[in-house]
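K.L.:
the following block contains a protein sequence and its predicted model.
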Amino acid sequence: MAKQTVSGWFSPTSPRVPKDHDQLWKLVDVYSRWAGEKPSRQYWATLVEESRPLPQSAGRALGRPIPEWDPFDLEVHRSIDAGAADAGLQPLPTYIARPHDESLRGAVASAERGSSSIAVLVGESSTGKTRACWEAVRALPMPWRLWHPIEPDRPAALLAALDSGVPPHTVIWLNEIQFYLLPSAGERVAAGLRELLRSPASGPVLVLGTTWPDHWWRLTRQPPPNESDPHAQARQLLDGTDIAVPDSFDAAAMHSLRIASREDPRLATAAQQSQSSSGKVTQFLSGAPNLVERYRNAPRPARAVLDAAVDLRRFDHPVQIPEDLLRRAAASYFSAEEFDILPEDWFEQALDVVCSPARGLPGPLTRARQRPETTGERPAKFRVADFLEQQAREERKNLFPPGALFHSVYTWTDEPEVLHAVAARLHDVGRHRMAALLHHRALTLGHRQSAWPLAELLEMAEDVSGATSILESEAPRRAQQVLDQLARLLARQKRFDDLRALAAVAFDAGTVRLLLAAKREIESNERLSYFDDFFLPLIVRPNSSDDDIRANMQIFHEGAENYTADGNERVRRLKELIETMDPALDVRRKAIEDLDIAVQEAEKAEEKTFARAMMVAALNAEIIGIEKVVGFCGRHGLAEQADAIRRFGVDEDGLPAESWDLELLKAGWLEP
């Protein structure tokens, strides 16, 4: 240690706070040994941090000091009681460290040493992700604070702080990080976090997140070249940050559990049960098995409420479900005869059953409480327990909900983002008419991103004029995806004068993509010349000088090069995707192979109805796409059905849907 370093610490005029805890500790350790004392390293580290002035660029303080937090306010799951309260034990069970805790401690230690860090724990529901984060940050000294952005909503709260400035020594607590990165503002959130983490002037900060593997895959997957890339910023933010959390305890953790169980009855109970639950200790502690049991054995009205809530979540409805929507959605799970004999207060009775706590834990469904600081009454909303949602999703994946469920969403939801999200999932499972209805309503409520998928569905239904009218209404906003598709449709309908006008406007804005996108359709028309009728009028305008023509040629040349480069990049990404083959895609490919074998066996046995049922179940589970069902009909001489399904999709039972077009969408979704 340099002499100047030590003298700088003790300067009588301008003492400097030590930059390195380790250097100071070495000195303290030596002097303490001489004095025969045993100093506390944590005490000295805290003293150093409290002595450091905040940087001038720091924004207002966020959150609160870490010791002031209640872990349950940070969404750490409550545990079973098993007599712990009577024994005077702490609310949380004794913590059993596992290998992922060491990786997490590394990220926390890096932040404590002055380098901004991010870590995201990825694991199934109730595997201990949030508790691990809590245990890791508890050791951070002052002046570290912890902030959990949730009000007015999670992305908005985080964006506001990123815009105004996040002070150094802030832990940004992003439990269930998908709630921040999957909504429409998610890319702005991801970009802001990336900038915060890479800016030396902003640090150190620590970002901790948790998520399920399915959400991680959605946020980080590299889409095929023919798809948009909605989470590019999120993928960059999350790259290399994941820490896998296993869903069961290994042998070493089980050994530690048995030792700790001598002092904690909750762990003793978990240790007894874990033998039959394959080491799923954390799930048992949080009462998950009881949730599944209550779901499977629920009375008929209560089961209808839970099935409706789970199915809404399967189709990407937000976590909190409004009471009015849930009531009407649940009603669709009864036949007319069943519904007629229900008591008037059937829904309230069902809520009493599913919301009642058991074993000291919330029930399968919980009411989202209104925070005291919020003003005005808000409609009641409900949320399915995480672990139950995950289990019920798996049990119900082959089933398509009653069509009336989506009529309820259409009628009782006025949030366009929700309508758009549900519509996208309906499209994925071949329910094109339902998807188009929800996209159309979302568009009428101002959700511009619904225009392109709605036009795509209309074109598939061979309502080309309807698709074109939707895109034309959006053309002034100049979204590239919309313009490309509109150019192609105009050429397909031989509306070449309109295409010329659109191409001229786009060219003047510096892009030639849409003209190149429609090039094939133009060249297939024998009466037109792509060069004479489209290219030259853009390059040579009335009264153009030679310099103007050369400038226009340069714009076109650069635009064509960019268009070609973009196409080459898409091909490269497709090859890369095939070579790397994501494990989830590999599992899906195996599932498709198994399905093909099962369908072929059923066809050989002339069990065509059973074979078709398997195809529809696989469609519902998103193992296959609608084209597989079309191919099945084609193989069995059902040409009309195949054509109807290709154009209009299938109905809730997996049969060919009735024909529809834009005019039908404008009429609205009639009562089923």
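P.N.:
Nice, I can see it.

K.L.:
please make it C-alpha for all contacts and neighbour counts, starting now.
P.N.:
OK.

K.L.:
who's in contact with stretch 138-151?
P.N.:
Residues outside stretch 138-151 that contact it (Cα atoms under 8 Å, 6 or more residues apart in numbering): 42, 45-46, 49-50, 62-67, 74, 112, 155, 157-158, 169-174.

K.L.:
try it again with 7 Å
P.N.:
46, 49-50, 62-66, 157-158, 169-174 (Cα atoms under 7 Å, 6 or more residues apart in numbering).

K.L.:
what's the answer for stretch 357-370, then?
P.N.:
With Cα under 7 Å, 6+ apart as the test, stretch 357-370 has contacts from 78, 80-81, 287, 291, 354-356, 381-385, 388.

K.L.:
restricted to helices, list these.
P.N.:
Judged by DSSP state H, those include 291, 354-355, 388 as members of helices.

K.L.:
closest one to residue 377 out of those residues, please.
P.N.:
residue 355 (20.8 Å; Cα to Cα).

K.L.:
what's the burial count for that closest one?
P.N.:
Using other Cα atoms under 10 Å, residue 355 has 18 other residues around it.

K.L.:
just the buried ones from the contacts of stretch 138-151?
P.N.:
Among the contacts of stretch 138-151, those classed as buried by 16 or more other Cα atoms under 10 Å are 46, 49, 62-66, 157-158, 169-174.

K.L.:
this is the other structure I want to compare:
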Amino acid sequence: MAVQASGLSKQTVSGWFSQKHPRVPKNPDDLWKLVSIYSSWANERARRPYWEKLLECANAAIIAATPSKALDQRVRDWTDPFALEVHRSISSRERQFDLPSLPAYVRRPHDGLLEDAALEAANGASRISILLGESSTGKTRACWEVLQKIPDSWNLWHPISPSHAEALAVVIDKGIPPRTVLWLNETQLYLDTPASSLGERVAAGLRELLRDPKAGPILILGTMWPKHWGRITRCPAAGGDDRHPQARSLLAGSDILVPSSFLREPLENLKELMKADPRLAEAYKSTKGKKARITQFLAGAPAQMERYLNGPQGARAIVDAAIDLRRFGHAPIIRESLLVEMSSAALDLDELILLGDNWVGESLEYTLTPCKGVSGPLSRVSPILDTAGSDRHYRISDYVEQVGSAARASLLPPSDFPYIVLQNVNELEQLRAIASSLADRGRIFHAAQLYLRASELGDYESGFKLADILDFAKDHVGAIEVVRRHHDAGDPGSAKKLVGYLYESGQIIEVEEICIKEIEHGDARPLVSLREFCDSYDDSATHQHIEGKVLSRKFPDLYSRICSSEDRISNYVQFAIEVSRQLKVSQDEAESLIDAEIEAMMPRLHLINGAMEEEVGELRTATERLHLLVEEGKSDIFHIETVRILQRIEDLQNSGDFAEARNLIDNGLNCGRIGLEVLDVLLSESDSSHLEESALRFGLDWEGDLIGPWALADVRHACHLALGGDE
């Protein structure tokens, strides 16, 4: 009956309970359906985060129990460069040449740096080298070439399944043998896991591996786009979340720049090599005068772009959908159903009718058709965890994504975009990433819906983001409700935030109860956080009162009267006299009670001091990062361009051309380049100051117009409707 009520197939559920070959549920939503039904029958309250944690542990156990045969694979056993994700090259029409799968290699300056690292590893020193460059610049090919210089006795491992980070984390825990090359192509997939701390755990494990002489030698080869490198290594602003301290330390000094174009000496070498390889000759001819972007052409990028730009309407809509999903934070692998819904939303009814009934299949076939020996704008990939009847998955070409994202930077996807994401995306890190992109573009109400969805699926960090948004939108009750739900579900970090929201709403009694309960469990952070809030409101009395009760339930004013006073001896005697009278005991008995309470108080004081030191350390680190960020920003191209746009907006406002200034602001918001505070300034200077606060607190609708006040109830209702609920 439970299986029937859940809507799951008997075959699926029976597989979970098979005696011989039990299978772990692949979809947490399926598991939750069954757990919810059984819990309701048992009249018990089930907690989804608990069950998702069990599922995560079960998957990890299966991975850990699987023999890591790949770790025993010698470097020389890897004979197929495409198995290690080297881009396929363009094909040649010259049939008289018997050409290898890869064009002749043209050495460039970065090859020498990479070879130095490989030589040091071969001589016994663990090394990490990350090739940094734009799409299709030859990063992975350079790693492949240096691999040929690694001693035959070395092994190579390329972790990818069930996910890049999970696979690497498991083997780090098991232990990676010396003389191993870790092939971490697209290194951000191993280090940047927004929905969890797994990436940081991987980074910490790799750091320990590199610095442990007994574990080496190890050679880590990786590649990254500059935008991913910047996101991981950039220091957060003061007070901001630092999501990548371990990854930043791991990557420090490991970057080797791979230029987008060939310089003069490599070009001269290429001219010699192209006599025997017509592919190089075609690349040189086609890119001459265009900054010699040889590797991009060799990877078939121009043909991919031509196929995309000159394709039929349906095919362009599908590729545009993939570009928009990626630039708003979706993972590289995209389900077909999501692509179809996104592209359909971009087409009106007349266009869909003209395209015909089979437009999806025809369009996908067009985008998948190879271009000069490489994939089309899209390529089909197998799902990491294959299931019967599962959706097909696709990945957009790196180069098409990069060029298309730049071309579409100021365009928003169709207005149904946030609702389609709500209906089709359940992965926490993707929901959070897309929500962040929407917030960066001023669409705060839509971002709040995605944060709510992720929060309800068990992502505490998204819940905190939602609470901050609600609090700023003056829905203090809603912010408290969101954080309280996480606190009740057992999240250890929520008490600190809950105390702040409760204090600001005047619920002092509950603040006191939380601080007392948390310190009994060894956590003084809520009390230390309360001090900051009280100080900001010049309310030392409240903090002193609660701190006294936290330290001593018997004598709440003991700490302020004795421990924190200068004249402790006389105050101690006077306090003992008062206790003696109050409890009607002798002076000696009163002193014994006080001494016992002071002794019981000491561990709590140590906890508080430790939490305060931790807080001070975080503030000091944040200040240092802020100074570093300011210095980095002076030469950052994105920052320089943003400053130029802001200056142009200011000039237009000073000249009274508010309409053109608003156009620039709208474009900047749609790009995620500037914030709503710039719009506030414009509104205040154009006699619309009564709407100023509305823009900053509540954001814009999809068309860019100001939106009225909203609260958690409105966010929940909109999310409910998007997920198919009744009005």
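P.N.:
Here it is on my side, so go on. Here the structure is a predicted model, which is why all the values come from computation and not from measurement.

K.L.:
I'd like to know which elements the longest helix along structure 2 is packed against.
P.N.:
Criterion DSSP H: the longest helix present in structure 2 is helix 587-633. For helix 587-633 of structure 2, the elements it packs on are helix 525-536, helix 568-583, judged by 3 or more Cα pairs under 7 Å, 6 or more residues apart in numbering; DSSP states H and E.

K.L.:
what helix or strand does the residue nearest to residue 68 of structure 2 when sequence neighbours are not counted sit in?
P.N.:
Spatial nearest neighbour of residue 68 of structure 2, chain neighbours left out: residue 171 (7.7 Å); criterion: Cα to Cα, 6 or more residues apart in numbering. Using DSSP states H and E, residue 171 of structure 2 sits in helix 164-174.

K.L.:
whereabouts in structure 1 does that helix align?
P.N.:
Aligning helix 164-174 of structure 2 against structure 1 (TM-score structural alignment) gives residues 154-164.

K.L.:
check which residues of the matching stretch are buried.
P.N.:
Buried, per 16+ other Cα under 10 Å, within stretch 154-164 of structure 1: 154-159, 161-162.

K.L.:
tell me which two of the buried ones among the contacts of stretch 138-151 of structure 1 sit farthest apart.
P.N.:
So, these by Cα to Cα: farthest apart are 46 and 157, at 29.5 Å.

K.L.:
what does residue 360 of structure 2 correspond to in structure 1?
P.N.:
That one, residue 360 of structure 2, aligns with residue 347 by TM-score structural alignment.

K.L.:
for that match, list the residues it contacts.
P.N.:
Contacts of residue 347 of structure 1 by Cα under 7 Å, 6+ apart are residue 327.

K.L.:
again, only using 10 Å
P.N.:
301-302, 304-305, 323, 326-328, 330-331, 353 (Cα atoms under 10 Å, 6 or more residues apart in numbering).

K.L.:
going by secondary structure, it is in what exactly?
P.N.:
helix 346-355.

K.L.:
what's the mean distance for the helix or strand following that helix versus structure 2?
P.N.:
The helix or strand immediately downstream of helix 346-355 of structure 1 is strand 365-367, counting by DSSP H and E. Superposed on structure 2, strand 365-367 of structure 1 shows a mean distance to its aligned partners of 0.9 Å (mean Cα distance after the TM-score superposition for structure 1).

K.L.:
next one: stretch 589-600 of structure 1
P.N.:
Averaged out, stretch 589-600 of structure 1 is 2.8 Å away (mean Cα distance after the TM-score superposition for structure 1).

K.L.:
and the contacts of that stretch?
P.N.:
For stretch 589-600 of structure 1, contacts defined as Cα under 10 Å, 6+ apart pick out 583-588, 601-603, 605-608, 610-615, 618, 623-624, 628, 632.

K.L.:
list the buried residues in that stretch.
P.N.:
595-596, 599.

K.L.:
closest to residue 270 of structure 1 among the residues you listed?
P.N.:
Residue 270 of structure 1 lies nearest to residue 595 out of those, by Cα to Cα, at 38.8 Å.
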